[in-house]
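[1] Sequence first, then the predicted structure, then my questions.
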Amino acid sequence: MKDIYQNYDAVQLAADEDFIRWVKNGTPEANASWQSWLDRHPEKREEVETARVLVQRIRFEPAKPAVDTDRLWARIQADKDKPAVVKPVGGRRRFLFGMAGAVAAAIALILFIVFGIERPNLVSTEYQEHLAVTLPDQSQVQLNAASTLSYDDSGRRIELDGEAFFAVEKGSSFVVKTDRGTVEVLGTQFNVYSRNDRFRVKCTEGRVQVTAPGDADGVILTPGMACELGADGRLVVENLSGLEAEVDWLKDIYRFDNQPLRAVFEEIERQFGVKIEADASISSINHVGFFEGNSLDSALFQVTLPHNLESSIEGKKVSIKQADTE
């Protein structure tokens, strides 16, 4: 991993050969290396996510005449205060998109002129941040923490990295594409989760079609159904009932069904902006339960108590270890 990446912005990352290779053809080793680097430099997460989305949209073509980027940046800076069509969700969330949206727009414009790519409409959230987004067709999106969303001018072709809930206006085909699978609908409500190696879709209204690279035929979901990408690359369908059928994170509740504590810790990190340290033996324990996003102390208590664990908080660092049995 290059130390100089600490000083790179999203434009520089998106033009770096090693970074492009990782985004386009990431190996498990490269994924682990970048995740480790982001854990050490959490302040660069938004830059990396922005660069990832832009690289995914690049069509590499012959070089075009050089552009006076200094002059271009000056023009962009003068016009960066245009309002974004987003709003924060929940009292404890931080509204950070104003400047982030301006920077993302600037990056997209430079890439459009320099590389000849289509300008994406880009929205991203940081840790502790939820956003409500209104798309051009008036479809509504709730974007969870540490997630990135881009869309075309119609607002009906979406790329997602992270988690979002969609309430889609009726109309032409509406497509949500992730690195792990694709969801296509006409008008409906559904939730998409796409992080690390996990891809999960839950339908709450209407019908959705879900496909994956290893499952081209895909599956059809109706309300009360979900599907998840299995280890073999096929989509596994579930019939849900009661609380299972709800989209809990919209109510600031985060539910887990026999998932490793590692995944639970990652969600706590996203929702509270902390870094959790725990031994691998603890992180691999499977967990059934939930935590609420209104209090870090309460969330840690809800997660650690069933496993006889204890936590300590020092600033933004949380340490979790086995509880003293004496």
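    On my side now, so go ahead.
[2] hey, let's count contacts and neighbours off CA atoms from now on
    Will do.
[3] From the chain's centroid, how far away is the longest strand seen in the chain?
    As assigned by DSSP state E, the longest strand anywhere in the chain is strand 157-167. Mean-position distance between strand 157-167 and its chain equals 8 Å (Cα atoms, centre = their mean, to the nearest Å).
[4] And stretch 163-172, by the same measure?
    Stretch 163-172 sits 17 Å away from the centroid of its parent chain (Cα atoms, centre = their mean).
[5] Next: stretch 191-198.
    With Cα atoms, centre = their mean, you get 8 Å for stretch 191-198.
[6] Flag every buried residue along it.
    For stretch 191-198, a neighbour-count test (16 or more other Cα atoms under 10 Å) marks 191, 192, 193, 194, 195 as buried.
[7] residues near the closest residue in space to the first one that isn't next to it in sequence, how many?
    Of all residues beyond its chain neighbours, the one nearest residue 191 is residue 165 (4.2 Å), with distances taken as Cα to Cα, 6 or more residues apart in numbering. Other residues within reach of residue 165, judged by other Cα atoms under 10 Å, total 23.
[8] Validate this expectation: residue 150 resides in a strand.
    Yes - looking at residue 150 with DSSP: H, G, I helix; E, B strand; the rest coil, it is inside a strand.
[9] Use this one as the comparison:
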Amino acid sequence: MKKNRLLAKWLNDDLSPDELAEFEASPDFEKYQKIKNYTVHLEVDSFDENVMLSNILSQKKAGQKVIPLYKNWIFRAAAIFVLALGITFAMKFFVSETETADFGKKTTFSLPDNSEVVLNSGSEINYKKWDWDNHRHLDLKGEAYFRVAKGKKFEVETNLGKVTVLGTQFNVKARKNRFDVVCYEGRVKVNYAKTQILLTHGQSVSFENGKQINITVHTAQPEWIENQIGFYKEDIKSILDEVERQYNIQIELNTKDTTSLFTGKLPAKDLNTALQIISTTYRLEARQVSKNKIIFDEK
């Protein structure tokens, strides 16, 4: 109730300095401000006051109708309430929705058409609910696994490329200069730069630094869904970046060999074993210098 009262007074420019400061500190203030800015330039047609006065005087005089002050206040309050409802509606349907998975965590959520998304650690998705069934489009930063409900075209946009489907299951990963797409069911169309590829069940494609990489994936679903981290021809920097995301730690690497490629799996819930595999593969020694920091040195 207090929030609605502050909103109404703010729309009427009737907040005290203290109330204004409190309202501007609220998490929804930025959304309210954007909507207010969109409507502030709306204007009604201008009118000629002299013409209006002449028309009134030319009409037959009638008994004056007095509207009590309290009724004016009610009308004003009702208008503010309707505007507040409009703002709430706009926020719910027009403002972008954001889903995130912090480092060391995964997030599962459903889209308006009941398509299911599993978001991997250190990833983010943005989409709009409005007219979703006709415009199924979202922006992905990081990695996500999709189980798409059948319907109209479904698009996943990343900074490296775009994936288009109708109804299927697939995984998209866009990390730095690496773009991976795996189709687990149905068909997906992948657009990367000027390249367009159609993938069917069991097929995959990867691009890194503008070049296509030929890899083969033999899994029923992404390894990270089952708490394993899968790598296909990736260098040690990419591997350590993913370990940092999965375990929410910092890793410092002191080695000259950063080009050797690794294909294999690491556990996502057993840090010691993951560190041992990396150390053995690259002939490194891992040192834990604090609770959340690991240093790899050459042996």
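    Thanks, I have it. Quantities reported herein were computed from a predicted structural model and do not represent experimental measurements.
[10] Quick check: TM-score for this pair?
    The TM-score (TM-score structural alignment, normalised by the length of the second structure) is 0.67; 225 aligned residues with a Cα RMSD of 2.9 Å.
[11] what's the helix or strand following the longest strand of the first structure aligned against in the second structure?
    Using DSSP states H and E, the helix or strand that follows strand 157-167 of the first structure in sequence is strand 174-177. The aligned range for strand 174-177 of the first structure in the second structure is 154-157, by TM-score structural alignment.
[12] to the chain's geometric centre, what's the distance from that stretch?
    Centroid separation for stretch 154-157 of the second structure versus its chain: 13 Å, with Cα atoms, centre = their mean.
[13] Now for the most centrally placed residue in the first structure: which residues touch it?
    Taking Cα atoms, centre = their mean, the centroid of the first structure lies closest to residue 162, which sits 2.0 Å from it. Applying Cα atoms under 8 Å, 6 or more residues apart in numbering to residue 162 of the first structure gives the contacts 144, 145, 146, 147, 148, 193, 194, 195.
[14] That one matches what in the second structure?
    By TM-score structural alignment, residue 162 of the first structure lines up with residue 142.
[15] What of residue 141 of the first structure?
    Per TM-score structural alignment, residue 141 of the first structure is aligned with residue 117.
[16] who's in contact with its match?
    Residue 117 of the second structure sits next to 108, 109, 110, 111, 144, 145, 146, 147 when contact means Cα under 8 Å, 6+ apart.
[17] ok, so of those, who is nearest residue 83 of the second structure?
    residue 111 (27.9 Å; Cα to Cα).
[18] Look up the closest residue to the closest one, ignoring the ones flanking it.
    Residue 111 of the second structure sits nearest to residue 117 (Cα to Cα, 6+ apart), 7.6 Å away.
[19] so how far does the helix or strand harbouring the one you found sit from its counterpart in the first structure?
    In this structure, residue 117 of the second structure sits in strand 116-119 according to DSSP H and E. Compared with the first structure after fitting, strand 116-119 of the second structure deviates on average by 0.2 Å (mean Cα distance after the TM-score superposition for the first structure).
[20] what's the counterpart of residue 268 of the first structure in the second structure?
    By TM-score structural alignment, residue 268 of the first structure lines up with residue 243.
[21] name the helices or strands packed onto the helix or strand hosting that match?
    Using DSSP H and E, residue 243 of the second structure sits within helix 236-247. The helices and strands touching helix 236-247 of the second structure, judged by 3 or more Cα pairs under 8 Å, 6 or more residues apart in numbering; DSSP states H and E, are strand 250-254.
[22] If you drop the residues flanking it in sequence, what lies closest to residue 136 of the first structure?
    Per Cα to Cα, 6+ apart, closest to residue 136 of the first structure is residue 155, 5.1 Å.
[23] wait, that neighbour sits on residue 135?
    Yes - judged on Cα atoms under 8 Å, residue 155 of the first structure makes contact with residue 135 at a distance of 5.3 Å.
[24] neighbour count winner among the two?
    residue 135 (21 against 17).
[25] residue contacts, the residue nearest to residue 191 of the first structure?
    When contacts are counted by Cα under 8 Å, 6+ apart, residue 165 of the first structure touches 141, 142, 143, 189, 190, 191, 192.
[26] Quick one: residues in contact with stretch 279-290 of the first structure.
    Here stretch 279-290 of the first structure has contacts from 253-262, 264-265, 302-303, 321-322, using Cα under 8 Å, 6+ apart.
[27] Just the buried ones from those?
    Going by neighbour count (16+ other Cα under 10 Å), the contacts of stretch 279-290 of the first structure have 254, 255, 260, 261, 262, 264, 265, 303, 321 buried.
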